[in-house]
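Engineer: Generate a structure from the sequence data that follows.
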Amino acid sequence: MNILLCSVGRRVKLVEYFKKELQKINGKVVAIDCDPTAAALHHADIYEVVPRIDDPEYIHHVKYLCNKYKIRGVISLIDPELPLLASYKEEFEKEGIQMIVSDKDIVDICYDKDKTYKFLQANKIPSIPTYAGIDRVRADLKKCKINFPLIVKPKNGSASMGIHIVSSIEELKVSHDKLQEYIVQPFITGDELGVDCYIDFHTKKATNIFIKQKLKMRDGETDKSISVKDPVLKQMIEKLIDALKPIGPIDIDCFKSSNGYVISEINPRFGGGYLHAHESGQNFIKNIINNINGNPNRQHESEYAEGTIMVKYDHFMFL
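Structural biologist: Prediction:
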């Protein structure tokens, strides 16, 4: 079995995890990226440099590589590519290629932060108040439902790009003039947590739920974290998954404030902090291989130790 990893960027360790698992069954990792200096390319069994995902020929190129390398599964590691791959999911599956991505309507909910908020509200899941227009923000500021500081971020942002804090109406007006597609949220204080989940393709149930408290962030990714267990948060995550019905790996961000837990973002892909889950025995890659082979995975979400700490550090390559 060969698996194609798209837009691999700097995800070296994830590529190595796939490589290790696939070697057990004589499979290979094929990695692609539009940047020939993307570090993770050079750790795969095979790599190809491809057009950008917004190139009209991109999907055609992916199909060509799937046929060339006899690919059984395709996975993207970045948010902007997920809606594109989801749009072609059925087309690829007719050719025996499993697109490891949730359905398009699910991806659209997760990718658009305003839609995420509306989905969570409709399903009575605690979430951060989210505003898609300045008028509602002003109204709730006057009613003291929210207070400064506020966070302004792109509706379809990724990796914390474009996020900034505003502390006055004047600053908010400036942001409103500069950003066409944006949302506004109150600044939440409290512990930030990330939950790495795996949802089985066949049973549509979560086989893994790994909870970690984020100790340090860098460029929107978890840099340091400590594993925790919390039945209240776990129950909330299960409710979210049952309502959303995603498949495969999913990364959920949330905060624990004085009022309890609130969901911040839902990313239907491998999260940047997945390394912690994997090293704690939560092997999503093995699950993916089982699912591609038509086999369901058993539930073992509680099988990890509390109090383990993950610390990322920098390395380099000489090409």
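Engineer: going forward, measure contacts and count neighbours with C-alpha atoms only.
Structural biologist: Fine.
Engineer: Show me what counts as buried in the top helix by length along the chain.
Structural biologist: Longest helix in the chain by number of residues (criterion: DSSP state H): helix 231-244. Buried residues in helix 231-244, counted by 16 or more other CA atoms under 10 Å: L233, K234, M236, I237, L240, I241, L244.
Engineer: cool, stretch 216-230 as well?
Structural biologist: Under 16+ other CA under 10 Å, the buried positions of stretch 216-230 are T222, D223, K224, S225, I226, S227, V228, K229.
Engineer: now those in a markdown table, with secondary structure and distance to V8?
Structural biologist: A markdown table is the format used below for the buried residues of stretch 216-230 (DSSP: H, G, I helix; E, B strand; the rest coil; distance: CA to CA, whole Å):
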| residue | secondary structure | distance to V8 |
| --- | --- | --- |
| T222 | strand | 17 |
| D223 | strand | 18 |
| K224 | strand | 21 |
| S225 | strand | 22 |
| I226 | strand | 25 |
| S227 | strand | 26 |
| V228 | strand | 28 |
| K229 | coil | 30 |
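Engineer: one more, for comparison:
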Amino acid sequence: MTHTSAAPRAYNVLVTSAGRRASLVQAFKRATHARGARVFAGDASALAPTLYLADAAFRLPSVGSPDYVPHLLELVEAHDVGLIVPTIDPELGVLAAHAAAFAELGCKALVSHHAFVEISGDKWLTQQAFASHGLDVPQSWTPEEVQRKGLALPERLFVKPRDGSASRDTYRATPATLPDILTRVPNAIIQEELLGPEVTIDALLDFEGRALHYVPRIRLRTLAGESIQGVTIPDDDLGGWLEGLLAAAAKLGARGPITLQAFLTERGPVLIEVNPRFGGGFPLAYAAGGHYPEWLLALLAGEAVPPRLGEYQRGLYMTRYNVEHFTTELLWEG
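Structural biologist: Purely as a prediction, here's the structure:
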């Protein structure tokens, strides 16, 4: 009698709110096709460019809709989706809150623990949480704290929304100009202005929180808050700090891809922001050796993925440009 074993599962991937994340979709296509699987892209807009690059495209409700999660669950079941990859901040809390429902269908929502999503979505909570783990963060104050205590503030300040993104509603300030600027910034946090190069770190943790990889880079030019020109930098003076930073993030609940930002100041690296998802500049990290899509699929398949800390190409530059796609037929109306 001949015995046969079931073939290993090929994990189809759904990139949600895929928008213009063309390089990310293409990276997952390479990884999935190598394993006999496919990549799907989902978005609310029929003109999202990634829809025309993926193996199949799906219309999604808005993230805030009560139909969003049920619709995703239907897609997971109908198309054997094994991994959902979110790309925008509003999705993270929703997917984290419903991760168990996706897991019941054999699908991994690529998102950190809900507690970490909440921490990273609030810059005040981010500063408090990482400071409690010994990481240097900017001196920070809430408007209420400043008004209540009448604090003596530094002469150079920076004001931004606690829940902001893409550098919107951000202002330099002094104690004299602060009252006026606070009227322009919703849900503000006040911080010391940091001086020095700003560094972005793309990193990957496995599903238990073990740090697998990182790529530090400098954003040389940004457009709407996204890196369009950048360069990877050495980790000679950052390696120990990065390992401690990722260990702290893991203890706080970080899992999968995360993007971190810090200033390299005279007193050392100072963490300013954490985003528990693929950053817009991830293509540079991928080109430098951070093949996170391949490693994530290997983790899903139960394969060993060893840490590769410090293994990336230094001094690799990225510059981006637009590419057009033309069609006479939209995938759907609206």
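Engineer: what angle do the following helix or strand past the longest helix of structure 1 and helix 231-244 make?
Structural biologist: The helix or strand immediately downstream of helix 231-244 of structure 1 is strand 248-257, counting by DSSP states H and E. Counting by axes from the mean of the first three to the mean of the last three CA atoms, to 10 degrees, strand 248-257 of structure 1 lies at 130 degrees to helix 231-244.
Engineer: so how much does strand 248-257 of structure 1 differ from structure 2 once superposed?
Structural biologist: Strand 248-257 of structure 1, aligned to structure 2 and superposed, deviates on average by 0.8 Å (mean CA distance after the TM-score superposition for structure 1).
Engineer: Where in structure 2 does stretch 287-298 of structure 1 align, residue-wise?
Structural biologist: Using TM-score structural alignment, stretch 287-298 of structure 1 lines up with residues 295-306 of structure 2.
Engineer: do the same with stretch 43-62 of structure 1
Structural biologist: Across structure 2, the stretch matching stretch 43-62 of structure 1 (TM-score structural alignment) is residues 53-72.
Engineer: where along the stretch 101-250 of structure 1 do the strands fall?
Structural biologist: 150-154, 164-166, 182-186, 191-199, 206-218, 221-228, 248-257 (DSSP state E, counting those that start in this stretch).
Engineer: so which of these comes closest to E81 of structure 1?
Structural biologist: Closest approach to E81 of structure 1 among those is made by strand 248-257 (14.8 Å; CA to CA).
Engineer: Output the contacting helices and strands for that closest one.
Structural biologist: strand 191-199, strand 260-267 (3 or more CA pairs under 8 Å, 6 or more residues apart in numbering; DSSP states H and E).
Engineer: Mean neighbour count, these: which tops it?
Structural biologist: Ranked by mean neighbour count, these are led by strand 191-199 with a mean of 25 (mean count of other CA atoms under 10 Å).
Engineer: which one is L72 of structure 2 nearest to, not counting chain neighbours?
Structural biologist: Setting aside the residues directly before and after it, L72 of structure 2 is nearest to L60 in space (CA to CA, 6 or more residues apart in numbering), at 7.9 Å.
Engineer: One more: E193 of structure 2?
Structural biologist: Excluding the flanking residues, the one nearest E193 of structure 2 by CA to CA, 6+ apart is L157, at 4.7 Å.
Engineer: how many neighbours does the one you found have?
Structural biologist: L157 of structure 2 is flanked by 20 other residues according to other CA atoms under 10 Å.
Engineer: Does it touch Q191 like I think?
Structural biologist: Yes: between L157 of structure 2 and Q191 there is a contact under CA atoms under 8 Å: 5.7 Å.
Engineer: can you tell me the distance between the two ends of the match of stretch 43-62 of structure 1?
Structural biologist: Across stretch 53-72 of structure 2, the terminal residues are separated by 20 Å (CA to CA, to the nearest Å).
Engineer: Would you pull up how far that stretch lies from the middle of the chain?
Structural biologist: A distance of 19 Å separates the centroid of the chain from that of stretch 53-72 of structure 2, by CA atoms, centre = their mean, to the nearest Å.
Engineer: Okay, buried residues for it please.
Structural biologist: Buried positions in stretch 53-72 of structure 2, judged by neighbour count with 16+ other CA under 10 Å: L53, A54, D55, A57, F58, R59, L60, P61, V63, Y68, V69, L72.
Engineer: can you tell me which residues contact the nearest residue to the fifth one once chain neighbours are set aside?
Structural biologist: Across the structure, with CA to CA, 6+ apart as the measure, the residue nearest F58 of structure 2 apart from its sequence neighbours is G42 (4.7 Å). For G42 of structure 2, the contact set (CA atoms under 8 Å, 6 or more residues apart in numbering) comprises L14, V15, T16, S17, A18, L51, A57, F58, R59, L60.
Engineer: repeat that with 7 Å
Structural biologist: V15, T16, S17, A18, L51, A57, F58, R59, L60 (CA atoms under 7 Å, 6 or more residues apart in numbering).
Engineer: can you redo these as JSON lines with distance to L296 of structure 2?
Structural biologist: Below are those laid out as JSON lines (distance: CA to CA, whole Å):
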{"residue": "V15", "distance to L296 of structure 2": "14"}
{"residue": "T16", "distance to L296 of structure 2": "16"}
{"residue": "S17", "distance to L296 of structure 2": "19"}
{"residue": "A18", "distance to L296 of structure 2": "18"}
{"residue": "L51", "distance to L296 of structure 2": "22"}
{"residue": "A57", "distance to L296 of structure 2": "22"}
{"residue": "F58", "distance to L296 of structure 2": "23"}
{"residue": "R59", "distance to L296 of structure 2": "25"}
{"residue": "L60", "distance to L296 of structure 2": "24"}
